[in-house]
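*Asks:* One predicted model, sequence on top.
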Amino acid sequence: MTNDTPVRPATAFAVAALGIFVFSGMDAVMKGLVLALGVYTTMFWRSLAGAILSGALYAGTRSPWPTRAAMRLHLIRGLVSVVMALSFFWGLARIPMAQAIALAFIAPILSLFLAALILKEHVPRGSVIACACAAGGVALILTGQARADLGREALAGTIAVLLSAVCYAFNIILMRAQAQVAKPIEVAFWQSLIVSTCLLIAAPWFADVPDSQHIPTILGAAVLATVSLLLLGWAYQHGEASYLAPTEYTSFVWAAILGWLVFAEPLSPWTLAGAALIVAGCFIAARGKPTAVPQLEVAP
C-alpha cells in the first residue's frame, strides 16, 4: 500500500519526533505502573485497553481485511513485541529510564546486521565500526553500574533491556516493511490485538485485576501507546527510514527529564558517556546506509 500524496520530509521528521516524545511519556507512565502492579499485569491490561481503543478507530475507517502479506507481518511483529515489551518494562523497573533508553540505542545498529542476515544486505565497514562504538558505550554504562554498586537487580534489568533491544532491532525492519503494506491505524490495531491475545493465554496465572485507582493510568498508557503507534506509522509511511532514524535519539533527552522529574533518578556521567558512544555509532552506521526501505519476503 502506498500513498501518492507528497509530504515534505521535514513534516515526516516532525511527526516522528512527536511520536517518540509521546512514546517516552508512555514509558514513564508504564514504569510507575510496573512498580505498582508488576510487569505482566501492567502489560496485559494496557494492551487490552489499547486493542479496544485502536479497534474502535480501525472499525470507524471501514478498512478491508488485511492482505495475507500484511497479516503475516502483523503476526510476526506482534509476537516479537510481546518479548520486547515484557523484557524492556521489566528491566525499566530496575534501572533508571535514561540508562534503559541509552542501552536500547544499540537497536538501530543491530538492525543493520539483522538486515544482512534476513534481507541478505551487505554489511559496510562503517557498521562494524559502529558496532564497536556501541559495545564500548554499553561497557561504559555497565562500568558505571559496577562503580555505583546498584546490585544484582540492576544487572538483571540491564540484561533484560539488552534483550529487548535485540527484539527492537528486528522490530525496526518489520516496521519499515509494514509501512509499505498497511495503514497506521491497521498496524496499531493488529499489534495491540495480537500482543493482548498472547498475554491473555497466561493471564489467569500471572495477571491480577488492578485496583480502580490504577484504571485511569492504564487507560492513559493505552492512549499514549496508540497515539505513538499512529504517529510513527504515518511518519514511516511518508519518510525514508534512514532520514527518520535520528528522531529515536531524542528519547534519551525525554527519558532523562522524565526520570528526574517523576522518579528522582540522577543522570550518571557514565550513562551520558555511554549514550554518546552509542549514538556516535548509530550516526557512523547511518552514513553508509542505503536510503531505500528494505523489503521483507512475506509471500507464502
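*Replies:* Nice, I can see it.

*Asks:* contacts, neighbours, all on C-alpha from now
*Replies:* Noted.

*Asks:* Give me the neighbour count for residue 222.
*Replies:* 27 (other C-alpha atoms under 10 Å).

*Asks:* what about versus this one:
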Amino acid sequence: MLVLSHHDDWKDRVMNSLVGIVWKLAATCFFAVMIAIIKYASATVPTGQVVFYRCFFALFPLLIVAIMQGKLRDSLRTARPWLHFRRALVGASGMFCWFSAVGLMPLPEATAISFLSPLMVVALAAIFLKEKVRFYRWTAVAAGFIGVLIILWPRLSQSDGDVALLGAFFAAISTIFIASTSIMVRQMTRSETNAAIIFYFFVATSCFSLVSLIWGWVLPDWQIIGLLVLAGVMGGLGQMLMTQAFRLTEASLLAPFDYVNMIWAVIIGILVFDEYPSMPVIIGGTIVILAGMFVVYRERALGLARKAELRVKPL
C-alpha cells in the first residue's frame, strides 16, 4: 500500500505540473492578444489612458471569480497597505514604459528586450535582498546585456529621427521597473495573499493612470473602446491563469515557458503589423533568451540542492 501511495503521489505531481504548464501557456496567449490590442490602440489613444483600461477592466474577471469562490475577503484583506502603494507605483511606471515601447517599436524587438527582466531580478536581488549570486549567474546577466546591445546597435548607430530608439529606451527602463516589482512581490508574499497583491495593484494603478488626464485623453470610437475593454479583461484572465499555474506547479518549472511570448510576438508582428524580426533582433534575442534560461536552470538546480541538503541534515 505504501508503494501505491508513493506512486499515486508521483502521478498527482506530474498531472499538476502538466496542468500548470497548460495554464501558463494559455496565460501567455491571453497576454499576447492583450499586447497586440494595446499596440493597435496606442496609435490613437494616449498611453496613460491605455493603462487605465488595462487595469480597471482587469478587475472585473478577478472580482467575479473571487465572489464565485467566496474569496472576496482574501482579495481585500491586507496587513500592510503601504507595500501595495509602493509596489503599484513602481509597477504602474513599468507598465507605462512597456506600453509606450510597444507603441513605438516593432513588437518582436520590444519583446526581445523585455526578456532582460529576469536577469535584472538577479542583479537587484543581489543588491537589495543580499542574495548570494555566483559567477555563473553574473555571467548570464552580462551576456543578457550584450544581447540587448546587439538588438539596439542598429538604432544606436543610426539614431537620427528614429522614434523606435525612444521605444527601445522605454523597453529597457521597463525591465528595471518590472524586475523591481518582482523583488517587492517576493517580500510582500510573507504577509499578503496573492489575491490582495493582484487586486490592490490593479486598483492603485487605475487611480495612478488618471493623473495622465492632465495631458489629455481622447474619446476613441466604439471599436477602439471595445478593444481596450477586451484588452483589460484578457489581462485579468491571463493573470488568473498565471496565478493558478503557480499554485499547481513550481515557479522554476514554469519560468522557461515565459519565452513562448517571443513566438507569439513574432507571429502577431508578422500577421497583424507586418513587422519582421531583423537579424540583430534574432541574434541578440537568442542570446538574451539563452541567458535567461540559464539563470532559470541555475535557480532550479540550487533550489533542488538546498532541498537535498535539508533532507540529509541531522535532527
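*Replies:* Looks like it came in fine. It should be emphasised that the depicted structure is a prediction, and the values quoted were computed from it without experimental measurement.

*Asks:* Which of the helices or strands spans whichever residue in the first structure pairs up with residue 140 of the second structure?
*Replies:* Under the alignment (TM-score structural alignment), residue 140 of the second structure pairs with residue 130 of the first structure. Per DSSP states H and E, residue 130 of the first structure falls inside helix 125-148.

*Asks:* That helix packs against which elements?
*Replies:* Under the contact criterion of 3 or more C-alpha pairs under 8 Å, 6 or more residues apart in numbering; DSSP states H and E, helix 125-148 of the first structure touches helix 106-119, helix 269-287.

*Asks:* can you redo the ones you listed as TSV with mean neighbour count and distance to residue 46 of the first structure?
*Replies:* Shown next, in TSV, are these (neighbours: other C-alpha atoms under 10 Å; distance: least, C-alpha to C-alpha, whole Å):
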stretch	mean neighbour count	distance to residue 46 of the first structure
helix 106-119	21	24
helix 269-287	21	29
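
*Asks:* In JSON lines: those helices, plus distance to residue 257 of the first structure.
*Replies:* Converted to JSON lines, these look like this (distance: least, C-alpha to C-alpha, whole Å):
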{"stretch": "helix 106-119", "distance to residue 257 of the first structure": "21"}
{"stretch": "helix 269-287", "distance to residue 257 of the first structure": "13"}
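
*Asks:* mind checking which of the ones you listed is nearest residue 134 of the first structure?
*Replies:* helix 269-287 (4.3 Å; C-alpha to C-alpha).

*Asks:* Return the distance of the closest one from the chain's centre.
*Replies:* 18 Å (C-alpha atoms, centre = their mean, to the nearest Å).

*Asks:* so stretch 34-46 of the second structure aligns onto which residues of the first structure?
*Replies:* Under TM-score structural alignment, stretch 34-46 of the second structure corresponds to residues 26-38 of the first structure.

*Asks:* What lies in contact with the matching stretch?
*Replies:* If you take C-alpha atoms under 8 Å, 6 or more residues apart in numbering as the criterion, stretch 26-38 of the first structure is touched by 39, 41-42, 89-90, 92-93, 97, 210, 214, 217-218, 221, 224-225, 255, 258-259, 262.

*Asks:* Would you mark the buried spots in it?
*Replies:* Within stretch 26-38 of the first structure, the residues that count as buried by 16 or more other C-alpha atoms under 10 Å are 26, 27, 28, 29, 30, 31, 32, 33, 34, 37, 38.

*Asks:* Please apply the same query to stretch 54-74 of the second structure.
*Replies:* Neighbour-count burial for stretch 54-74 of the second structure, counted by 16+ other C-alpha under 10 Å, picks out 54, 55, 56, 57, 58, 59, 61, 62, 63, 66, 72, 74.

*Asks:* Adding secondary structure, write those residues out as JSON lines.
*Replies:* Shown next, in JSON lines, are the buried residues of stretch 54-74 of the second structure (DSSP: H, G, I helix; E, B strand; the rest coil):
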{"residue": "54", "secondary structure": "helix"}
{"residue": "55", "secondary structure": "helix"}
{"residue": "56", "secondary structure": "helix"}
{"residue": "57", "secondary structure": "coil"}
{"residue": "58", "secondary structure": "coil"}
{"residue": "59", "secondary structure": "helix"}
{"residue": "61", "secondary structure": "helix"}
{"residue": "62", "secondary structure": "helix"}
{"residue": "63", "secondary structure": "helix"}
{"residue": "66", "secondary structure": "helix"}
{"residue": "72", "secondary structure": "helix"}
{"residue": "74", "secondary structure": "helix"}
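
*Asks:* Kindly indicate which of those residues lies nearest residue 125 of the second structure.
*Replies:* Distance to residue 125 of the second structure, by C-alpha to C-alpha, is smallest for residue 55 among the buried residues of stretch 54-74 of the second structure, at 27.0 Å.
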